[in-house]
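Engineer: Please find the sequence and the predicted model below.
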Amino acid sequence: MSDIDDLPLKSGPAGGWGSLSGMKQVMRTSRPEAGFLDTLRRQNKPGGFMCSSCAWPKPPNYRAFEFCENGAKHTMWENTSHRCTPAFWDDHTVTELRDWSDHDLEMTGRLTAPLRFDAESDRYVETSWEEAIDGIAAILKNLSPEEVVFYASGHAALEASYLYGLLARLYGTNNLPQSSNMCHETTSVGLKEVIGSPVGTVIWEDIAKTDCFFFFGQNPGTNSPRFLHPLKEAKDRGVRIVTFNPLREQGLVSFISPQDPVAMATGKETIISDQYHQLRAGGDVAAILGLCKAVIEADDAAQEAGRPRILDVAFIEEHTTGFDTFIETCRNTSWSDITREAGLTEGALREAADVYMTSERVIGVYGMGLTQHSRGALNIAMLVNLMLLRGNIGRPGAGMCPVRGHSNVQGQRTVGIAEKAELIPNDRLKTLFDFDPPLEDGTHIVDAVEGLFTKKIKAFLCLGGNLLRAVPEQKRMEEAWAGQEMSVMVSTKLNRSHLFPAGHAWILPCLGRAEIDEQATGPQAVSIEDSFSMIHGSTGHRKPPSPLLKSEMAIVCALGKALIPDNPKLRWDEWTGDYGLVRDLIERTYPDDFAEYNNRLFTPGGFWRENPAHKRIWETESGKAVFTDPDQLNSISFEDAEGRYRLITLRSNDQFNTTIYGYSDRFRGIEGTRDVVLMNEEDMAAAGYVKGDRVALVSDAGDEETRRLGGLAVIPYQIPRGTLAGYYPECNVLISIKHHDQLSKTPASKSIPVRIEKDA
């Protein structure tokens, strides 16, 4: 651990030598197997494998090295030479491991054999695949379908995900929550409400044609570093970028391309953002309303002076509804109310609006900084309002660009990992497989967690992920998770969710995406969907770390064969042997999205699952894009009060979701520790804290539950007053399961009400 007083609290540009240094450090600790450089060479390219890290699209005209720092870290981390064999448990108990860090648990290496928890010895013991599958199926047969949850993270490819959703429905349930419930479900629900599309509308061609980006709550330097290359190219051709984010994130400040020898040799930076506005956490509604107000005022002035209109009136009249109500709200809301809630000056908002008004083609980019609020859907609707004012959706070089976090999280939704029955083509499933799919909605992850608390949920099957660490209410979750009748986790490495085993618990080790998946008909390919709705084929080339590992497809099919009564239309063995047969099923189930699926699998840049809103076809209730009239000026669900702060959870430069590669967050100048809280210096002085003071954060949600996270060092940081920041997933312990977006139920991790106090 570093001495807090020695922390430099500064960083250089994103990319550059710092990026190479970060990769080198993870390479030193993970010790990837020989040949990993060849693996990196194949990453995100046709004929190679698709990165398991973020969902940023893979370009058709790829570079020599089509991976970023975090993608390389993930590949090295998964292709480690470390092994967690069954012998590991000779020296360790489950209870003992609860004191280990997330980083140290994964450092034990790749799991090599299926494991069953033995309560008497408090250890996992090796078991056979046959015993594991038969044991799991036997327990499931004695439970009611509504008592069982089939959870999926974004790791599993489209083929296994399709059959996993089918398996759950054959079993009799739509209890299919997925990791998007905790991040971009607000996009899936919020965008659908206002433009009729649950996903973003832009494609690569739009990125190349735009002349302006507006960023809200998205950090490409940490969460999607490959985005920095097209941003640099955009800056080289004069594109303007305006950023709204509570923290100054280095990836949106400056960048040195590690693939540019001249820039690396000279240290020449590309300045990314032309304007950077640090608004209050939860202040996006007011900020965007201010932008819209400035645009409308400019349009009014243009009309009075006889100049061309600022608004795209023809587009608004033909393609939208709700404009008149919205424009009146813009006119009637005072600048003083807007600036108070946004935490920005009127001048700053007008300056940003000037860029918007003088740009012909604007792309609105956002991430979880918009989605993870109590009114996250309102955030998204407000950004859509701004884009609609000048027709910036559904034409070249413009549109909505939500940046997804996990590689196939969007694609899993596309092929049926969804708890809402209305999203599933049940008639086609009935015809294809000769059964009656359940028509009742299943559980969202929030419902599933609450079901664990009330013991209505008695078993969890997890196709990847570290759910216990990813959700709110971590302390209650640990007790509830262990209180289930059964937990089953398909995993590559140990994680915290394994350490609170249910009455019956199994860990089923699976292949990584970069590894050879050999089945009856030979090596298999899988496919994933990226943030642009492009479908890519992926083929592994590395030797698996153990002959006992199975693919996610093989695990799902084995469980289906053991659990579901015989049915001639359920060809589990054939599907395991030839994944192309499963792609044929996906095509028959979703013919509009997956036409010629197998033939187009390795199209450079992927093949596009077309988006109606991209063509100005609005699949909304009104048949038009919807202007939303905001009913409040922030995206939070609590009042400001003396001593109450808004806490933002962050990911460091050295992590991916709940995976912690190390303790370096060089972009924020924090090294050797994650036990910190970032605080405005004026707030520190007012509260009587100095750098390095040890404090605790205490949930201030207004309920009776006390949630506390102690042992944190106060770090002065350039952050708006009243806003704090700390690391995810550690800060999840402070979030109430009831603190979520009203529409999507996505946990509100970017505006947690907390108090700060001296640690005992």
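Structural biologist: Everything's here; your move.
Engineer: Going by C-alpha atoms from here, please, whenever you check contacts or count neighbours.
Structural biologist: Will do.
Engineer: Just give me the longest helix of the protein.
Structural biologist: helix 284-305 (DSSP state H).
Engineer: quick one: buried residues of that one?
Structural biologist: 284-296, 298-300 (16 or more other Cα atoms under 10 Å).
Engineer: Show me what that helix is packed against.
Structural biologist: helix 323-332, helix 335-342, helix 346-357, helix 376-389 (3 or more Cα pairs under 8 Å, 6 or more residues apart in numbering; DSSP states H and E).
Engineer: closest one to Ser664 among the ones you listed?
Structural biologist: Proximity to Ser664 (Cα to Cα) singles out helix 376-389 among those, at 30.0 Å.
Engineer: okay if I get the helices and strands packed on helix 284-305 as JSON lines plus mean neighbour count and distance to Gly643?
Structural biologist: As requested, the helices and strands packed on helix 284-305 are exported to JSON lines (neighbours: other Cα atoms under 10 Å; distance: least, Cα to Cα, whole Å):
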{"stretch": "helix 323-332", "mean neighbour count": "15", "distance to Gly643": "31"}
{"stretch": "helix 335-342", "mean neighbour count": "19", "distance to Gly643": "17"}
{"stretch": "helix 346-357", "mean neighbour count": "18", "distance to Gly643": "27"}
{"stretch": "helix 376-389", "mean neighbour count": "26", "distance to Gly643": "24"}
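Engineer: residue boundaries of the helices in the stretch 351-500 of the chain?
Structural biologist: 368-371, 376-389, 409-414, 426-433, 445-453, 467-470, 474-482 (DSSP state H, counting those that start in this stretch).
Engineer: most packed of these?
Structural biologist: Most buried of these by mean neighbour count (mean count of other Cα atoms under 10 Å) is helix 368-371; its value is a mean of 29.
Engineer: by contact count, what packs against that helix?
Structural biologist: The helices and strands touching helix 368-371, judged by 3+ Cα pairs under 8 Å, 6+ apart, are helix 185-195, helix 376-389.
Engineer: okay, pairing it with this:
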Amino acid sequence: MTERNDTVHYDGPSGGWGSLRGITRVFGAEWTTPAATETLASQNKPEGFMCVSCAWAKPANYHAFEFCENGAKATLWELTTRRCTPEFFAKHTLTELRTWSDYDLEQEGRLTHPMRHDKDSDRYVPCSWEEAFAGIGAELKALDPKSVIFYASGRASLETSYMYALFARLYGNNNLPDSSNMCHETTSVALKKSIGASVGTVVFDDLAKCDAMFFFGQNTGSNSPRFLHPLQEAAKRGVKIITFNPVREKGLESFTNPQSPVEMLTGDETRISTQYHQVRPGGDIAVLLGLCKHVFAADDAAKAQGRRVLDTAFLEQHTSGLAEFEARVRATAWDDIEKESGLPRADIEAAAQVYVEAERVIGVYGMGLTQHVHGSDNVAMFVNLLLLKGNIGREGTGISPVRGHSNVQGQRTVGISEKPELVPLDKLAEQFGFEPPRDKGMNTVEACEGVLDGRVKSFIGLGGNFIRAIPETERLEAAWRDLRLTVQVATKLNRSHLVNGQVAYLLPCLGRTEDDVQATGSQAVSMEDTFSCIHGSQGRRTPASEHLLSEPAIVAGLAKATLPPNPKVEWDRWVGDYALVRDLIAETYSDEFHDFNERMWTPGGFYRGNSARDRVWKTESGKADFTVPEGLNASGIEDDEGRYRLITMRSNDQFNTTIYGYSDRLRGIEGRRDVLLINPGEMRRRGFREGQTVSLVTDAGDNVHREVRGLKVTPFDLPDGCLGGYYPEMNPLVPLQHHDGASKTPAYKAVPVRIVA
């Protein structure tokens, strides 16, 4: 750790030599092997494979190396030569393995054989695929379908996702939560309500046509580093980039392009953000309302000169609710805005003036907006700001939530949803000759509540590390053991595989980089990126084990063992030729996926469309609706002496719950994750010293004791009243009921806590 103004920090830019060193440090010589370099060369390119990490675009005009540091880590993580074999499990009980770190578990490498948990020995033992499918099918047949959860992590292909959702509905439920419930479900709910489309309206080409971008709560440098290339190009052509985030993230401060020999040799850096404002956690509603307040004031001044700042033609034709919203904004005092945002009025007005002067503005956000108790108000307020000047539905404008998992948006598109109203159930009934369930299923929070109260009896996980990712970790782990059946489909070992129900199976699958050979030959799959474009993906590497099955084959095997025969449901044919599954998707979702197979390899992907981008508003009013927020505080946390707002954060060396190493290079934190980040002023006021060991306890007022111990006090540049700690290590502190009211997305970005010395 290095020192600057008594805080840890990183002196360099994002990208540059640091990225290359980060890759080689984690994977050593593995990344220079012919197989690895050949695979990386085809990553995110035509006829290549879609990155298994984030959902950034696979552009038509691609770079020589169309991968970032984290994307390379994700690919090399999958291509590792390490193997987690039955011999490994014979040596270690699950009780022992639960004492291992997340990093050490995944460093054992790729799973090689289907395994069954043997309770007597407390070990996984190998079993055949036939035995696994038969055993799981028998258990599912004996359970009430409403008691079974079908979870999807967000990286399974469109083909797998469609089959998985169909399996769940044929079985008899809509219990199809996915990782979106933990990150961007707030987006789906808030955008659907305000503009009638549940995803962002921006496409990749818009990034080259705007003249201002406003960022809220999105860490580009660690979570979507390939975004840095268009951001650098935008900054160089004079685009004003205005950032609001409690943490000063390097990716939005400066960037050195690793693909530029000149920049690498000279160390040349591009400044990314024109303005960077460290908003208080939960203060985004206040900031956005303050921005709107200045816009209205600027419009007042312009009217006096016979001009307008507001896009009045757009507002009259395309929006509703402006009068109520404007009245609320004008009635809100600047003192209240400054208090809740933690920012001075002058800073907010300086940012707002950029918006006033810009012709085309894109609004970008991440989980820093969505993971709050009033996250839906955050997103709706961002839409309000953009609507004032008609910045939705024109080239170079729009709202752009940046998605994390590589196909989390696509899974929802093709039917993985607990909400029956979002799925064309009548069409499915016609296609497959059955009556789909019409009742609402369980989302992630509701599934956890069902585990705690006993309603949930079985959990099937299509990828992911569910137990590690959810709130209320310790309570859920204890209750998890009462489940009758748990099934995990995975490529590597993680914590969720070590906490099992009475009957448990661990089923290893092919990775996306691997050659998926079925009856008709090598298969391709497809994904949807964060801009609603659909891409083909083709793996070519030799599978890690001859005993692996593809995800579609596993879904089909489970379904055939569980469901009665249906002549319209041809699992074996679909597994033999994934193009048949794409034909089914095109039939179910004909407007968006027509000619799916023919368009699958379109350079840059084919756009599935967005009604709001076309200024067709599928809302109750038939227009884009302004929304009046309930209050200015999105955190749901009232200030109190000694109470802090904890932000859970990801390091530069992880993706979601996957830990690649212990270097958070872009924040200057090395060698550990058991840190508590706090600004030096708070340290002095509370009498803490650097390196002191403390605990955090939840301050939710529900009389439930939640504690994380052994944290090292670390000085860091954060707003007053705010703490930072790593996800998922801080998850035990998050109450299950601490979530957005509209979407039930857990509020990981502002958790009420106290420090115990």
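Structural biologist: Nice, I can see it. Worth saying up front: this structure is predicted, and the values here are computed from it rather than measured.
Engineer: what TM-score comes out when they're superposed?
Structural biologist: The TM-score (TM-score structural alignment, normalised by the length of the second structure) is 0.99; 757 aligned residues with a Cα RMSD of 1.5 Å.
Engineer: still on that earlier bit, make JSON lines out of the helices of the stretch 351-500 of the first structure and add distance to Val239 of the first structure.
Structural biologist: Below are the helices of the stretch 351-500 of the first structure laid out as JSON lines (distance: least, Cα to Cα, whole Å):
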{"stretch": "helix 368-371", "distance to Val239 of the first structure": "23"}
{"stretch": "helix 376-389", "distance to Val239 of the first structure": "17"}
{"stretch": "helix 409-414", "distance to Val239 of the first structure": "28"}
{"stretch": "helix 426-433", "distance to Val239 of the first structure": "45"}
{"stretch": "helix 445-453", "distance to Val239 of the first structure": "40"}
{"stretch": "helix 467-470", "distance to Val239 of the first structure": "37"}
{"stretch": "helix 474-482", "distance to Val239 of the first structure": "43"}
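Engineer: Any idea how far the longest strand seen in the first structure is from the middle of the chain?
Structural biologist: Longest strand of the first structure, by residue count under DSSP state E: strand 708-716. From the chain centre to the centre of strand 708-716 of the first structure is a distance of 25 Å (Cα atoms, centre = their mean, to the nearest Å).
Engineer: now for the following helix or strand past it, which elements pack on it?
Structural biologist: Sequence order places strand 723-727 as the next helix or strand after strand 708-716 of the first structure, per DSSP states H and E. Here strand 723-727 of the first structure touches strand 645-650, strand 676-679, going by 3+ Cα pairs under 8 Å, 6+ apart.
Engineer: ok, back up a step: figure out which of the helices and strands packed on helix 368-371 of the first structure is closest to Ser121 of the first structure.
Structural biologist: Taking those one by one with Cα to Cα, helix 185-195 is closest: 40.6 Å.
Engineer: Packing partners of the closest one?
Structural biologist: helix 368-371, helix 376-389, strand 625-626.
Engineer: For the closest residue to Leu452 of the second structure other than its chain neighbours, give its distance to Glu69 of the second structure.
Structural biologist: Leaving aside its sequence neighbours, Leu452 of the second structure sits nearest to Ala479 (Cα to Cα, 6 or more residues apart in numbering; 5.8 Å). To Glu69 of the second structure, Ala479 of the second structure is 38 Å away according to Cα to Cα, to the nearest Å.
Engineer: Spit out the contact partners of Ala64 of the first structure.
Structural biologist: Arg41 (Cα atoms under 8 Å, 6 or more residues apart in numbering).
Engineer: Just give me the match in the second structure for it.
Structural biologist: With TM-score structural alignment as the criterion, the equivalent of Ala64 of the first structure in the second structure is Ala64.
Engineer: in what helix or strand does its match lie?
Structural biologist: Going by DSSP H and E, Ala64 of the second structure is not part of any helix or strand.
Engineer: Same check on the one 10 residues further on?
Structural biologist: Secondary-structure element containing Ala74 of the second structure, defined by DSSP H and E: helix 69-79.
Engineer: Could I get the full set of helices for the stretch 501-650 of the first structure?
Structural biologist: With DSSP H, counting those that start in this stretch as the criterion, the stretch 501-650 of the first structure has helices spanning 552-563, 572-577, 579-589.
Engineer: Can you tell me which of those helices is packed in deepest?
Structural biologist: Neighbour counts (mean count of other Cα under 10 Å) averaged over each of the helices of the stretch 501-650 of the first structure peak at helix 552-563, with a mean of 22.
Engineer: returning to what we had before: can you give me how far the helix or strand following the longest helix of the first structure is from the chain middle?
Structural biologist: Following helix 284-305 of the first structure in sequence order, the next helix or strand is helix 313-319 (DSSP H and E). Centroid separation for helix 313-319 of the first structure versus its chain: 34 Å, with Cα atoms, centre = their mean.
Engineer: so how much does the next helix-or-strand element following helix 313-319 of the first structure differ from the second structure once superposed?
Structural biologist: Tracing the chain past helix 313-319 of the first structure, the next element assigned as helix or strand by DSSP H and E is strand 320-321. Superposing on the second structure and averaging over aligned pairs (mean Cα distance after the TM-score superposition for the first structure), strand 320-321 of the first structure comes out at 0.5 Å.
Engineer: helices or strands up against strand 320-321 of the first structure?
Structural biologist: Going by 3+ Cα pairs under 8 Å, 6+ apart, strand 320-321 of the first structure lies up against strand 625-626.
Engineer: now the strand it packs on: how far from the chain's centre is it?
Structural biologist: 26 Å.
Engineer: What is the end-to-end distance of stretch 313-331 of the first structure?
Structural biologist: Termini of stretch 313-331 of the first structure sit 17 Å apart (Cα to Cα).
Engineer: do you know how far Val212 of the first structure is from Ile288 of the first structure?
Structural biologist: Wrong residue type there; residue 212 of the first structure is Cys, not Val. Taking Cα to Cα, one finds Cys212 of the first structure at 16 Å from Ile288 of the first structure.
Engineer: ditto for Phe594 of the first structure
Structural biologist: Phe594 of the first structure is 37 Å from Ile288 of the first structure, by Cα to Cα.
Engineer: likewise Asp578 of the first structure?
Structural biologist: Counting by Cα to Cα - Asp578 of the first structure and Ile288 of the first structure are separated by 50 Å.
Engineer: and if you look at Lys24 of the first structure?
Structural biologist: For Lys24 of the first structure relative to Ile288 of the first structure (Cα to Cα), the value is 41 Å.
Engineer: can you check Ser180 of the first structure too?
Structural biologist: In terms of Cα to Cα, Ser180 of the first structure sits 25 Å off from Ile288 of the first structure.
Engineer: swap in Leu650 of the first structure?
Structural biologist: In terms of Cα to Cα, Leu650 of the first structure sits 23 Å off from Ile288 of the first structure.
Engineer: How about Arg169 of the first structure?
Structural biologist: Distance of Arg169 of the first structure to Ile288 of the first structure, computed by Cα to Cα: 42 Å.
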